[in-house]
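Chemist: Sequence plus predicted model, see below.
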Amino acid sequence: MPVTPNKLKRTSVVLVGAAFAASTLASVALPASAVEESEAHAPAAGFTVKTFSPAGAESAPDDITRMGDSVYVSFQNDVGPLGEASANGATASTVQQFSLDGKPGKSWQVTGKVDGLTADPEHHRLLLTANEDGNSSFSTLSPDQAKPLTTYTYSGLTHGGGTDAVSVVNGKILVSASAPADTSGPAAYSVALEGTTAKLTPFFGDSATATAANGPQAGKATTLGLTDPDSNTQVPASAPRFKNSFMLDAQADQQLIFTSNPGSGKQALQVLSVAQPLDDTVFAAHSDQTLLVTDPKDNKVFSITGPFKAGEAVSAVVPDAGPSYLANLDLGTGALAAIEDLASIQPKGLMFTGGDEDKQDSQDGKRAGQ
């Protein structure tokens, strides 16, 4: 049955194009202006929240990643999900660099609405997708190069929509096949960059067979019927379940699809049902990691330290009614428990970073579960 993409997508929040002229790192303690600005986000005991605040006209931060000693955030500048110009004529998103303490660095303009952003530290580049509902493209951005941005044209995009989140899993580039025309196409693709072409190969389908991971049919085979592939990530080995799997969020379907042994001949799918639509879900690889959160409603990026445990799953819940919120995800039951101490934050993009990752390799840049 055909799907109307714009009715399903909850990720078409739009954003910015201007580069940062300056920015401040506000914390829950420090200057009076910063205190006043941050008090609404000061949680109760257990968490410390710092804020990366834009100083220009940019708005609505979305996806976020880290490479080396920099954090990169995509700002979409009100560009539409097909790449349509915003009300003020903007046709490009901005990718903004921050230092780990929130100071802005370089910025780059990327044509279209940048929906997917991740680090590829092996090649010291960022991977980007634009336009989630159609007219999609794929780009690489090498921050230290004289000509940093390279844009590729897709071949093999067969599902009738666009592309969204991007991850690097076992050396493979994987993208979500978002806004499908129906449930007969690929849910995700692997990407091979050849010349100026991003060649897509179906990874698994919207109507693939999976094993139910929870609910009354747990342990039984079921046929998927995905209508809204959205965010994706890799589950770390520290997770209590689905270790090292590739996870795809079918947002409107309220399902998370976990692919074990991704890309191998032994690939198998499990589906975890959840009670609310989700955007990003991330996993703490270590107990001492920091959670970075983009909040398009408040137009900020939050850096949160606190009692996160190794393997803990945190989701951005995006209800059909009411504001989005942060919640712990139970990988056994699919239950979602709101993190009340962080209730004032309305999340979009998430990532865990830091901890042992930094100790092992300061140039790692991989997102633990993002």
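Modeler: Now that the structure is in, tell me what you want to look at.

Chemist: Could you use CA atoms for every contact and neighbour count after this?
Modeler: OK.

Chemist: ok, Glu39 - contacts?
Modeler: Val28 (C-alpha atoms under 8 Å, 6 or more residues apart in numbering).

Chemist: Checking it next. Helix, strand or coil?
Modeler: Using DSSP: H, G, I helix; E, B strand; the rest coil, the three-state assignment for Glu39 comes out as helix.

Chemist: Okay, one more to line up with it:
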Amino acid sequence: MDLLRHAFVQFKRTSFAILGVAVTIGALGASALPASAVEHRVSTPPTGYTVYSFAAVGAESKPDDISRLGDHVFVAFQNGVGSLGEASPSGVTSSTIQEYGLDGRPGTSWQVTGKVDGLTADNAHHRLLITTNEDGNSHFSTLSPDDEHAVKTYDYAGLTHGGGTDAISLVHGRIVISASAPTNATGPALYFVDLDGTTATLTPLFADNALATAANGANAGHSVNLALTDPDSNTMVPRTASRFGGDFMLTAQGDQQLVFASRAEPSATLHVLSVAQPMDDTVFAGRPEQTLWITDPTVARRVI
């Protein structure tokens, strides 16, 4: 059974957490969820955490992205669909977006054709932003939970890097998405997205081979050309961060690099930080107390 894990974490000092292969955080203390929120309690959680698990509601499987919209949490279950939208071994061709209350009670679910690999809340418009099929045959969708026809799908115009699309951020009201699985080494690593009618028009932000300043390693302080092969997640760095505060950050997972843009604009100054292992989704602790919502595709996996 696949699980959604809900960790209430209180940060004793400001730091950031990287979720994926590893979690890096300062000294922690935990606060508890109400008993009504618990479906499965994870045994022996790491020191400083209280971790609760919400099981899949039906036959959905492989939870991936997660986002909170208002007082509800939405999880994308990929259901074994392939990265190009290929049917799963059981013939499933759609992902499931499952709604949960903050107390863990399941709500409505929706089907989205393809493999959902990007899911972000757009609170200003009370909707979810969705990308499908990160390796190709990709589409953009919105899901408005209160609408009768909740899911609206858009065709891309201007997708030039040869692959699919992945993680989504909102930066000063503009939609930014990662250009995943590139086949063009000089193509965009990120796009702005403008929605009109049934078209999602893409504008490049910076390229996979853009010039950046190395933030560490043998070339620290010197200009290098990026050679990104795996643009993945993206997010804003809190302004309170001691380094790169207020920057826009792209995780190049397979390249083991984090790329920081001084602003989400084509003219931004870039820095690249090399890391010791591949990273997937990234989250920053920007407040003294914070709740982490994470997904776990197998029961055996733990937060570390």
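Modeler: Great, that's in hand. Please read these numbers as outputs of a predicted model, since none were measured by experiment.

Chemist: Can you calculate the TM-score here?
Modeler: Taking TM-score structural alignment, normalised by the length of structure 2 as the basis, the two superposed chains have a TM-score of 0.85; 279 aligned residues with a C-alpha RMSD of 2.6 Å.

Chemist: In the stretch 151-300 of structure 2, mark out all the strands, start to finish.
Modeler: For the stretch 151-300 of structure 2, applying DSSP state E, counting those that start in this stretch gives strands covering 151-157, 164-171, 174-180, 190-196, 199-204, 211-214, 223-225, 231-236, 248-252, 257-261, 270-274, 282-284, 289-296.

Chemist: Of all the ones you listed, which one is nearest Ala59 of structure 2?
Modeler: Closest approach to Ala59 of structure 2 among those is made by strand 289-296 (15.8 Å; C-alpha to C-alpha).

Chemist: list the buried ones in that closest one?
Modeler: By 16 or more other C-alpha atoms under 10 Å, the buried positions in strand 289-296 of structure 2 come out as 289, 292-296.

Chemist: Please apply the same query to stretch 296-304 of structure 2.
Modeler: 296-297, 303.

Chemist: and that stretch, how far out from the chain's middle?
Modeler: 17 Å (C-alpha atoms, centre = their mean, to the nearest Å).

Chemist: can you list contacts of that stretch?
Modeler: 1-5, 22-23, 45-46, 61-64.

Chemist: Quickly check the residues you listed for the two that are furthest apart.
Modeler: Pro46 and Ser61 (24.9 Å).

Chemist: Mind checking which of these two has more residues around it?
Modeler: A direct count of neighbours by other C-alpha atoms under 10 Å for Pro46 of structure 2 and Ser61 places Ser61 higher, at 22 against 12.

Chemist: what does that one align to in structure 1?
Modeler: By TM-score structural alignment, Ser61 of structure 2 lines up with Ser59 in structure 1.

Chemist: Isn't that match up against Leu15?
Modeler: Yes: with contacts counted by C-alpha atoms under 8 Å, Ser59 of structure 1 reaches Leu15, the gap being 5.0 Å.

Chemist: Mind listing the shared neighbours of the two?
Modeler: Joint contacts of Ser59 of structure 1 and Leu15 (C-alpha under 8 Å, 6+ apart) are 75-77.

Chemist: Ala212 of structure 2 maps to what in structure 1?
Modeler: In structure 1, Ala212 of structure 2 lands on Ala210 (TM-score structural alignment).

Chemist: Number of residues surrounding its match?
Modeler: Neighbours around Ala210 of structure 1, by other C-alpha under 10 Å: 20.

Chemist: From what I see, it and Val271 are in contact.
Modeler: Yes: if you go by C-alpha under 8 Å, Ala210 of structure 1 and Val271 touch, sitting 6.2 Å apart.

Chemist: follow-up on the earlier one: take the strands of the stretch 151-300 of structure 2 and write them to TSV, including distance to Phe11 of structure 2.
Modeler: Output for the strands of the stretch 151-300 of structure 2, formatted as TSV (distance: least, C-alpha to C-alpha, whole Å):
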stretch	distance to Phe11 of structure 2
strand 151-157	37
strand 164-171	24
strand 174-180	29
strand 190-196	31
strand 199-204	36
strand 211-214	30
strand 223-225	36
strand 231-236	19
strand 248-252	22
strand 257-261	23
strand 270-274	25
strand 282-284	11
strand 289-296	5
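
Chemist: Out of those, which gets nearest to Val73 of structure 2?
Modeler: Closest among these, using C-alpha to C-alpha: strand 289-296, at 8.7 Å.
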